[in-house]
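Enquirer: Quick one, fold the following:
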Amino acid sequence: MSQLKDFALFDIDWNLTPEHAVTMYLEWGNNDWHSEYPPVRSKEDVAHYFVVDSWQSPPMVRLVRRNSERADDLISLPLPTNLMEDFRKEHGDWRGISTPTPEVKSWLKHELGEE
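Expert: The predicted structure is shown next:
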C-alpha cells in the first residue's frame, strides 16, 4: 500500500482547485492566457493536486493526476478524525469534491515532509 510520503517528490499545485482543474483540462478555451491557470496546450500538460471527496463517510483525501485525457487518483486516504471538525466547519454535511481546507493542506504538507 502506498503512503503519502511516496509522493513527496511530485510537483503538487497547492492552489489548484477542482473547479480550476475542470476549466483547464475539460473546458478548453474557457480561460484566457493571462489567467493564473492558462489553457493546456497538449496531453503532456499535467497537474497534481489534492481534493477532499465527501461523497462517502468518512471523507477521502485524494491526490489527483490530471491531463487533458483523464484524471487518476494516485492515492486515497481517509480524512483523519482530528481534521474532521475543521472540514465540517467549512463544508458542513455537503457531499461532493472540494478543495482541502488550510488545516488539511497543512497536514498533507507535513506528511509529505514539506513542513
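Enquirer: From here on, just use CA atoms for contacts and neighbour counts.
Expert: Will do.
Enquirer: How about the secondary structure of the residue nearest the centre of the chain?
Expert: The centroid of the chain falls nearest to Phe50 when counting by Cα atoms, centre = their mean (1.9 Å). Classification of Phe50 using DSSP: H, G, I helix; E, B strand; the rest coil returns strand.
Enquirer: all helices of this structure, in order?
Expert: For the chain, the helices defined by DSSP state H cover 18-25, 81-91, 102-112.
Enquirer: Out of those, which is the most enclosed?
Expert: Comparing those by mean neighbour count (mean count of other Cα atoms under 10 Å), helix 18-25 ranks first with a mean of 18.
Enquirer: Please work out which residues outside it touch it.
Expert: Contact partners of helix 18-25, identified using Cα atoms under 8 Å, 6 or more residues apart in numbering, comprise 30-31, 37-40, 51, 66-68, 97-99.
Enquirer: Among those, which lie within strands?
Expert: Among these, DSSP state E puts 51, 66, 97-98 in strands.
Enquirer: compare with the first, here's sequence two:
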Amino acid sequence: MGSLREYRNWDIDWDMTPEDAVMLYLEWGNHPWDSKFPPVTSKNDYTNYFTVYMWDEKPRVLFVRRNSEEARELLSIDLPKGIAERFRKSVGGLKGNYPVNEEVREWIENQMDN
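Expert: Next up is the predicted model:
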C-alpha cells in the first residue's frame, strides 16, 4: 500500500475524527449548524484523514479518503510498539476507530518527512 511519505503533499484534515466523517458523509441531515466542518453538498466533496484502527491485535494507522459514496483506505501501517502500547492504554484497551492523538500525529508527520 505504500508509505506515509507518498502522502506528505496531500491535503489532510487533522481535525477530522471517524465520528465526524460518518456524520458529514453518511448522515447528511445530522450536520449541526455550528459545526467546524462545512456541510457536504455533493459527491465531489471529500476529506483525507487519519484514524487509529484498534480492531486487530496490532493498532495501526489508516489514511482514509471519504466522500458520500465511499471511504477508501489509502494506507494502513502498524504503529511502532511503544506508541501502540501508549495509545492502547489511553483508550482503555477498547476496540474501535479513534482519532489520532498528538503523539501519533507527530509520528505520522515525521514518517512523511523521512
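Enquirer: circling back: which of the contacts of helix 18-25 of structure 1 has the most neighbours?
Expert: Val51 (23 neighbours; other Cα atoms under 10 Å).
Enquirer: ok, that residue - contacts?
Expert: 17-18, 61-64, 97-100.
Enquirer: That one corresponds to which position in structure 2?
Expert: Mapped onto structure 2 by TM-score structural alignment, Val51 of structure 1 lines up with Thr51.
Enquirer: I'd like to know how far its match sits from Trp33 of structure 2.
Expert: To Trp33 of structure 2, Thr51 of structure 2 is 25 Å away according to Cα to Cα, to the nearest Å.
Enquirer: Also Val40 of structure 2?
Expert: 12 Å.
Enquirer: before we move on, back to that, which residues does the closest residue to the residue nearest to the centre of structure 1 other than its chain neighbours contact?
Expert: Among residues not flanking Phe50 of structure 1 along the chain, Leu63 sits closest, at 4.6 Å (Cα to Cα, 6 or more residues apart in numbering). Applying Cα under 8 Å, 6+ apart to Leu63 of structure 1 gives the contacts 48-51, 73-76.
Enquirer: Farthest from the middle of structure 2: give me that residue.
Expert: Most peripheral residue of structure 2 (Cα atoms, centre = their mean): Trp33, 23.1 Å.
Enquirer: ok, now how distant is Lys58 of structure 2 from Glu85 of structure 2?
Expert: Taking Cα to Cα as the measure, Lys58 of structure 2 falls 9 Å from Glu85 of structure 2.
Enquirer: Likewise for Val22 of structure 2?
Expert: Distance of Val22 of structure 2 to Glu85 of structure 2, given as Cα to Cα: 27 Å.
Enquirer: which bit of structure 2 covers stretch 95-112 of structure 1?
Expert: Counting by TM-score structural alignment, stretch 95-112 of structure 1 falls onto residues 95-112 of structure 2.
Enquirer: Residues touching the matching stretch, excluding its own?
Expert: With contacts defined as Cα under 8 Å, 6+ apart, stretch 95-112 of structure 2 is touched by 4-8, 16-18, 50-56, 83.
Enquirer: By neighbour count, which of those residues wins?
Expert: That'd be Phe50 among the contacts of stretch 95-112 of structure 2, by other Cα under 10 Å, with 28 neighbours.
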